[in-house]
Every structure is written in C-alpha cells, then in structure tokens.
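# fold the following.
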Amino acid sequence: MRIGIDFDNTIVCYDGVFHAAALERGLIPAHLSRDKNSVRDYLNGAGRADAFTELQGYVYGARMELASPYPGFADFVATAGKAGHELFIVSHKTRTPIRGPQHDLHAAARGFLAARGLVGLGSDQIDPGNLFFALTKEDKVARAALLRCDVFIDDLPEIFALPGFPAGMRCILFDPEGQFAAAARGGKLHLCSSWTEISAELCHAHV
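Down below sits the predicted model:
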C-alpha cells in the first residue's frame, strides 16, 4: 500500500509551541492559553495579524526543535514498514515565510524529520526520496495523485475536497481534537484521533 501523509499538524504536533515562541518574542501575556488558536486570536484582536504571520514563519523555520511528532507516529512508521507499505510525506508548504526572515521552511521540515530519526534508509524510517513539499494545496493534491497513493492522511478536510483529488483514494482525516465529527458524518472521510488508531486501521491486518 502507498500511503501519503501531510506534515504540519498531522505528523508534527505544535501544542504549546506557538505560545512559547510568542512569549519568547514578547508578543503575548504569559497567562494566555497555550494553544495556537488563542495566540492567533489574541494577536488578531490586538490588530497584529502580521505579527502572527511572522510568528508562523519563525516557528516553522527557526524553532522546529520546539515541536514534536505526534505520539505513536514513529511506531506507525516502523509498523507500516514491516507490513510492506511505502510512505510518502506530501505537504503544502511555501519555501520561505510570507513575512519576516526568509528561513528555508522545506529544509527546516527535513531537518525536523532527520533529527528525530524518522527519515533514512532503515526499514523503520521513511525514505528521504519520498519527501515532497508543494507550494500550493492544488500542487499537493496533484503530487499525491502522481504518486498513486492508495491512502492519504491529512488534518484538513478541505484537502480531500479539492478538484483533482483522486476519487478512488482512501481519505483518513487526522482529528486528535475531535473537531470534525459533524463535518465528516456520512461522507467519504474516515476520522482517526491518533496514530495508534491509524496504525490499527492500516497495518494491523497485515502484520
């Protein structure tokens, strides 16, 4: 099975990261809730939307060491390898931030994966040649189609609805916060709240 996987908020968990980075830069009060949306809403409400845009570039470029893979992802990679599945990371990510210092966001993402031992030539790693960073969401969908993925895993429901998304590709919506149950009900999306659940769904019968 060929499995395509999104990167940000699917592999990478940013819980507390935007809060820590915003505090570091003196953008928010310490008592603010630690989730990303609270940081965004605070800055937007203060008329500082551009500061949040720049903060995103800072986190995704210079401070990826603050982030972590979601629990169970490394085990999923190893289990999928043993089951004979081929994994591809297909992400929508600009090369450099929209605002602020021009970090290479693609290099930062590759560095994150390498530093955590998730990419390499081992059976429990993702082949470095299977990493793809598309500049637009449409290019991301086109890449997944070109790779002939049997399954695609993403945290954004709208990706699966984009024109060109292959009709026969199985859609797994990664939803650790339980945000999309209503949106997915009765549709083609299969919700999973953890990588342990995804592993059981895709690998259990093959191991």
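# could you use CA atoms for every contact and neighbour count after this?
Noted.
# immediately after the longest strand seen in the chain, which helix or strand?
As assigned by DSSP state E, the longest strand anywhere in the chain is strand 86-92. Heading C-terminal from strand 86-92, the first helix or strand you meet, by DSSP states H and E, is helix 105-115.
# and residue 174, how many residues sit next to it?
28 (other Cα atoms under 10 Å).
# the one 5 residues further on too?
In terms of burial, residue 179 registers 11 neighbours under the definition other Cα under 10 Å.
# ok, the one 4 residues further on next?
Neighbour count of residue 183, defined by other Cα under 10 Å: 10.
# equivalent analysis for residue 121, please.
Look at residue 121: counted by other Cα under 10 Å, it has 11 neighbours.
# repeat that for the one 5 residues further on.
Residues within reach of residue 126, counting by other Cα under 10 Å, total 25.
# before we move on, back to that, for the longest strand of the chain, buried residues please.
The neighbour-count check on strand 86-92 (16 or more other Cα atoms under 10 Å) flags 86, 87, 88, 89, 90, 91, 92 as buried.
# one more to put side by side:
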Amino acid sequence: MRIGIDFDNTIACYDGVFHAAALERGLIPADLGRDKNSVRDHLNGSGRKDDFTELQGYVYGARMDLVSPYAGFADFVADARKAGHDLFIVSHKTKHPILGPKHDMHAAARRFLSDRGLTGSGTAQIDPANVFFELTKDEKVARARDLACDVFIDDLPEILAMAGFPAGTRKILFDPEKQFAGKAHPFDRHSSWAEIAAEFVRERI
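Below you'll find the model as predicted:
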C-alpha cells in the first residue's frame, strides 16, 4: 500500500518551539502561553505581524533543531515498512521565508528527517527519494495523486477535502490536540501515531 504523509504538524511537532524561538529573539514576555497561537496573537495584536512572519521563517529554516517528531512516528514508520507499505512524505511550504534571511526551508526539513533517522536506506526508514516538498497546496495534492497514494495522512481537514485526491484514497485526519473531536467531517480521525500504527498491526488500512 502507498501511504502519503504530511510534514508540518503531522510529523514535525512544534509544541513550545515558537515560544522558545520568540523568547530567544526577545519578542515576547516569558510568561506568555507556550503554544504557537499565543505567540502569534501577541505579536499580531501588538502591531508586529511582520515579526511573527519572520519568526516562522526562522523556526522552519534555522531552528528545526528545536523540533521533535511526534511521539510514535518512528515506530509507525518501522511497522509500516515491515508490513511492506511504501511511505511518501508530501508537504507544501515555500522554499524561502517571505521576510528575513533566505533560509532554505526545504533543505532544513530534509535535514530534520535525516538527523532524526527517519529517512535513509534502512529497512525502518523512509527513502529520501520519496520526500516531496511542493510550493503550493494544489501541487501537494497533485503529487499525492501522481504517486497514487492509497492513504493520505494530514493534520488539516481543508487539505484532505481538496479536489484532486483520487476517489479511492483513504484520508486520515491527524488530530493530536483532539480539536476535531465531535465535529462532523468525512475523514477517519486519529489523535496519535500509536493509534495509526495499530491500524497497520490489525491490517485494517
């Protein structure tokens, strides 16, 4: 089976990262909430929207060392590969930040995957040739279609709802914060990679 996986907020977990990076740059008070939205709302609300835009480029381009994979993702990769599934990372992000230094955010994401042992030639890793960073959402969905993904896993329901996925693609909403619990949507929803890995163990995907 061919399984496509989003990157940001699906593999890469940014919990506390924007807070740490903003503190490092002297942009926020230390007692501000640690989530990304608190940092964004503080900067936007104080007329420093550009500071937040530049902060995103800084995190995605220069401080991926602060970021961790979601718990259980490496085990999911190992289980899926052992079960004979083909894994693809298909994400969308601009290559360079809109503001600030021109970090290569695609290269930074690839280094993140390699440095954490998630990509490589091992039997429990994803082939680096199967990693795709597209510039737009439409190109992301087109790539998933061209790869003939049987399953696609993403944290954004609006991506899963886009036209372009083949009718037979099973769409899984990754929802670690359980923000979509109890809300109507047409997707299978899981809150952890352990839950998704269990689907493979039971051979239900």
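# what's the TM-score here?
Once superposed, the chains reach a TM-score of 0.97 (TM-score structural alignment, normalised by the length of the second structure), with 204 aligned residues with a Cα RMSD of 1.1 Å.
# three-state assignment of the residue lying closest to residue 201 of the second structure once chain neighbours are set aside?
Spatial nearest neighbour of residue 201 of the second structure, excluding adjacent residues (Cα to Cα, 6 or more residues apart in numbering): residue 79 at 7.6 Å. State at residue 79 of the second structure, reduced to three classes by DSSP: H, G, I helix; E, B strand; the rest coil: helix.
# on average, how far is the longest helix along the second structure from the matching bit in the first structure?
The single longest helix within the second structure, with elements called by DSSP state H, is helix 49-62. By mean Cα distance after the TM-score superposition for the first structure, the fitted helix 49-62 of the second structure averages 0.5 Å away from its aligned residues in the first structure.
# give me the angle between that helix and helix 105-115.
Interaxial angle, helix 49-62 of the second structure versus helix 105-115 (axes from the mean of the first three to the mean of the last three Cα atoms, to 10 degrees): 40 degrees.
# in helix 49-62 of the second structure, what counts as buried?
Neighbour count says helix 49-62 of the second structure has 51, 52, 53, 55, 56, 57, 58, 59, 60, 61, 62 buried, by 16+ other Cα under 10 Å.
# how about stretch 98-110 of the first structure?
103, 104, 105, 106, 108, 109, 110.
# which residues of the second structure fall in helices?
So, for the second structure - with DSSP H - the helices run 17-24, 36-45, 49-62, 73-82, 105-115, 137-146, 157-160, 193-201.
# contacts for the shortest one next, please.
Around helix 157-160 of the second structure, the neighbours that count as contacts under Cα atoms under 8 Å, 6 or more residues apart in numbering are 137, 141, 152, 154, 171, 173, 185.
# among these, which ones are buried?
The neighbour-count test (16+ other Cα under 10 Å) applied to these identifies 141, 152, 154, 171, 173 as buried.
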